[in-house]
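>>> no sequence on this one, just coordinates:
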């Protein structure tokens, strides 16, 4: 993935409660006093997927930080095993507090997008804007299944991950072949570089990380939740009163881009929303077309 703009990535540590989160950062010193942008990664991924966005944000005068999400390091794995969406959203607010910021911009991809919507719903006064990638309004996902039933086929892995023991074994079998298969299926036009895969594999293979990654799905994406049969605290929070940009890849093999036509409602986004569909890009649009994604995000931040 490399870096952009000739700006180096720094490594810092964030705290929330008793947990420690490694993070990549750009512009914290050079752009002191300027707005902060937190970038949240998803699955199967790490904070390193923002290596092309962070320097662009810093070059535009922002301070940019991409934390490793809860559970992706031994130091951020909670004793109680809580990976619920509301807990993940509270991590975001905790990171902002740790960095001394009352209000920040959020950029979220995949699970990071789902967490961003919820954080904006829970504490809208803490966020200038949201920019989400690859996942539409998470609290409305059950409605999306009804509108685009073909999404069930694309979401097969969510059900598979509920199979304790079997899924745990399969996901890392043959050098994490299933994970590499998901990357290829979700972004058919993107070839993951060997050095980038090596970074991810090292993260996934660390103690406790595999269980944490699967726990995201077991605690937040069971069939009962997916079909709207089980109401959760997160699914009840549908109103996101924060200006929201939603970016979808037209060729996303994970999340059907047509969901975006059904899951964004004016009443859910009273501060406004904008959907941008990127032709030729899949689930990892910020890596497949970083120039366009970076420009869209920077424009949205400047407007808000």
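Now that the structure is in, tell me what you want to look at. Bear in mind the structure is a predicted one, so any value in this text is a computation, not a measurement.
>>> For the rest of this, base every contact and every neighbour count on C-alpha atoms.
Will do.
>>> all helices of the stretch 51-200 of the chain, in order?
Counting by DSSP state H, counting those that start in this stretch, residue ranges of the helices within the stretch 51-200 of the chain are 53-59, 85-98, 111-122, 141-147, 151-154, 156-160, 166-186, 194-204.
>>> what's the closest of the ones you listed to residue 133?
Across the helices of the stretch 51-200 of the chain, residue 133 has its closest neighbour in helix 111-122 (6.2 Å, CA to CA).
>>> now the closest one against helix 85-98, angle please.
Using axes from the mean of the first three to the mean of the last three CA atoms, to 10 degrees, the direction of helix 111-122 lies 80 degrees away from that of helix 85-98.
>>> Packing partners of helix 111-122?
strand 36-40, helix 85-98, strand 104-109, strand 127-133 (3 or more CA pairs under 8 Å, 6 or more residues apart in numbering; DSSP states H and E).
>>> another structure for you, compare them:
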């Protein structure tokens, strides 16, 4: 059974969802934008019921208890620091890390920064950051796909646009690919005071990030052919930035919202990856 959890750290208290007994194989799930830990409901239940201790935090800015106001507080190194702090509080010395969208961006950086702690990495949708940045500057298709970044970085303008008229624009981001009640849940979260600005500050802090090194830990990267945010150029180039064991899986006819649109397929891939790398 999935349970709510509070995880205190020096940065503040993170809300989280947990499933499975303490002592099981430790797996942390990181959500993307504009979502929350609940996007991993299916995976938490499956892995928690299969001998793992699975935990998904609402990340910095998404947890009301960790919602700083300054853009610089959302730099990638701060987000990676949160991963380490959450693991420390849970008592996890080594753990498997799974991330989607922005959660994958953080997961790539965390795996590069602390390979001694990350047993395996599963990145969903978002490619290795260096592959993505190169595609962003060299590939016209990716530049067009990411054009919305500039809008999301505009203070107050993006908040008004996304939340106007019952959050119509925010709802449209999901492309009608996930259940309406889940979208309602996300919209409710982002209409809370300060929540939308905090989430958008991740985009506004992007240019403060340094380069991400190659990843040495066993890595599974899952990309989908109907992803409107991430094109094939960055997806195919990601293997260049993984020096450890690497597996690439492409899901046909699935959108960017893999964890919720194709939960069974993704969970099977995650489980196979964990079983292949037990130590």
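That came in fine, so what should we check first? What you see is a predicted model; the values in this text were computed from it and never measured.
>>> In JSON lines: the helices and strands packed on helix 111-122 of the first structure, plus distance to residue 180 of the first structure and mean neighbour count.
Formatted as JSON lines, the entries for those read as follows, by distance: least, CA to CA, whole Å; neighbours: other CA atoms under 10 Å:
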{"stretch": "strand 36-40", "distance to residue 180 of the first structure": "21", "mean neighbour count": "26"}
{"stretch": "helix 85-98", "distance to residue 180 of the first structure": "25", "mean neighbour count": "20"}
{"stretch": "strand 104-109", "distance to residue 180 of the first structure": "18", "mean neighbour count": "25"}
{"stretch": "strand 127-133", "distance to residue 180 of the first structure": "20", "mean neighbour count": "26"}
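>>> And the ones you listed: which comes nearest residue 205 of the first structure?
Evaluated over those, closeness to residue 205 of the first structure peaks at strand 36-40, with 20.2 Å, by CA to CA.
>>> ok, average deviation of the closest one from the second structure?
Aligned to the second structure and superposed, strand 36-40 of the first structure gives a mean residue distance of 0.4 Å (mean CA distance after the TM-score superposition for the first structure).
>>> Verify the contact between residue 125 of the first structure and residue 103 for me.
Yes - under the contact definition of CA atoms under 8 Å, residue 125 of the first structure touches residue 103, with a separation of 7.0 Å.
>>> Those two: who's more crowded?
Counted by other CA atoms under 10 Å, residue 125 of the first structure and residue 103 do not tie: residue 103 has more neighbours, with 19 against 13.
>>> Now do the contacts for the aligned residue in the second structure for residue 62 of the first structure.
Counting by TM-score structural alignment, residue 62 of the first structure corresponds to residue 52 in the second structure. With contact set as CA atoms under 8 Å, 6 or more residues apart in numbering, residue 52 of the second structure has these partners: 19-21, 24-27.
>>> so which of the residues you listed persist in the first structure?
When the contacts of residue 52 of the second structure are mapped onto the first structure and scored by both residues aligned by TM-score structural alignment, their matches' CA atoms under 8 Å, the shared contacts come out as 20, 24-27.
>>> now, the most widely separated pair of those residues?
Greatest spatial distance in those: 20 and 27, 10.1 Å, computed using CA to CA.
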